[in-house]
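Asker: Give me a model of this one.
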Amino acid sequence: MKLLCAGAELVNDSSRGFDIDGQKLFAVRRSGQVYVYINRCPHRGVALEWHPDQFLDPSNSLIQCATHGALFLIEDGECVAGPCAGQSLSGVTCREDEQGIWVSL
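Answerer: Alright, predicted model coming up:
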């Protein structure tokens, strides 16, 4: 397991990008739960963020691809709208403890 960040660095309804050993990832916290995905849209293989650390739609309720607007569920990465509907983001196993958020790569 590799340390992603301290838990306090990812507040509720926010997202943040990371580069762990050359692997581009992003994390989202929703209702206290952390979700981590590989930062690659299944449609074109491009990075998702609009600006650094901005992976969510304006309502902070869905992950949104900046390239073509595809929308993904935060909880499981499933695309629910856009050209890759039915596909999913690649999830990364994570856990959180008092030291921070950890990922398995």
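
Asker: For the rest of this, base every contact and every neighbour count on C-alpha atoms.
Answerer: OK.

Asker: so what does whichever strand or helix holds residue 4 touch, helix or strand wise?
Answerer: Assigned by DSSP states H and E, residue 4 falls within strand 2-5. Counting contacts by 3 or more C-alpha pairs under 8 Å, 6 or more residues apart in numbering; DSSP states H and E, strand 2-5 packs against strand 100-103.

Asker: Flag every buried residue along the strand it packs on.
Answerer: 101, 102, 103 (16 or more other C-alpha atoms under 10 Å).

Asker: wait, what's in contact with the nearest residue in space to residue 100 that is not next to it in sequence?
Answerer: Leaving aside its sequence neighbours, residue 100 sits nearest to residue 6 (C-alpha to C-alpha, 6 or more residues apart in numbering; 4.0 Å). Each residue near residue 6 by C-alpha atoms under 8 Å, 6 or more residues apart in numbering is listed here: 99, 100, 101.

Asker: Please generate a structure for the following sequence too, so the two can be compared:
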Amino acid sequence: MTCIYTSSEKVTPLNYLCDKNDLDEGKSRGFEVDGVQLLAVRRVGQVYVYQNRCPHRAVPLQWQLDQFLDASASLIQCATHGALFLIESGECIAGPCEGKSLNPIDCGEDAQGIWVNLPERD
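Answerer: Okay, here's the model as predicted:
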């Protein structure tokens, strides 16, 4: 298992998300890792991962399997009420949760694939 080190010298295991070739440029995909629903988007070569939960109603965002983006593929869109989120920050810029944000998930990419660091659960 690949690990990262935090400032307190604790070892935090990384969770494998997918092969880096399984997330194409300008596309989104949904995942479940250790019971946590996630969405991942690749934009301009960078991978962004968020918890798949709208901050307005705590519902999943996709309208179909792996469909999290608006028609222009430039924003994440909630299928329930149409809220729009910036891919780079998760901030809602239109809709009933405007000003709130999606929960970001730390992620990284290497030759083996895309990895996520899930937050500790209570």
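
Asker: Now do the same for the residue nearest to residue 100 of the first structure: its match in the second structure.
Answerer: Aligning on TM-score structural alignment places residue 6 of the first structure opposite residue 19 in the second structure.

Asker: if we can go back for a sec, so how far is the helix or strand that the strand holding residue 4 of the first structure is followed by from its chain's centroid?
Answerer: Sequence-wise, the next helix or strand downstream of strand 2-5 of the first structure (DSSP H and E) is strand 14-20. Taking the mean of its C-alpha atoms, strand 14-20 of the first structure sits 7 Å from the chain's own mean (C-alpha atoms, centre = their mean, to the nearest Å).

Asker: correct me, but residue 17 of the second structure touches residue 31?
Answerer: Yes - using C-alpha atoms under 8 Å, residue 17 of the second structure and residue 31 qualify as a contacting pair, with a distance of 7.4 Å.

Asker: Which one of the two is surrounded by more residues?
Answerer: Set residue 17 of the second structure next to residue 31 and count neighbours by other C-alpha atoms under 10 Å: residue 17 wins out with 22 against 17.

Asker: Spit out the contact partners of whatever residue of the second structure lines up with residue 80 of the first structure.
Answerer: The alignment partner of residue 80 of the first structure in the second structure, by TM-score structural alignment, is residue 93. Applying C-alpha under 8 Å, 6+ apart to residue 93 of the second structure gives the contacts 83, 84, 85, 86, 99.

Asker: Quick check on those: which are buried?
Answerer: Buried members of these, scored by 16+ other C-alpha under 10 Å, are 83, 84, 85, 86.

Asker: Run through the residues that contact the corresponding residue of the first structure for the first one.
Answerer: Residue mapping for residue 83 of the second structure onto the first structure gives residue 70, with TM-score structural alignment as the criterion. Remark: with contacts taken as C-alpha under 8 Å, 6+ apart, residue 70 of the first structure is in contact with 64, 79, 80, 81, 82, 83, 84, 85.

Asker: residues in contact with the spatially closest residue to the first one that is not a sequence neighbour?
Answerer: Spatial nearest neighbour of residue 64 of the first structure, chain neighbours left out: residue 71 (4.6 Å); criterion: C-alpha to C-alpha, 6+ apart. Each residue near residue 71 of the first structure by C-alpha under 8 Å, 6+ apart is listed here: 57, 62, 63, 64, 65, 79, 80, 81, 82.
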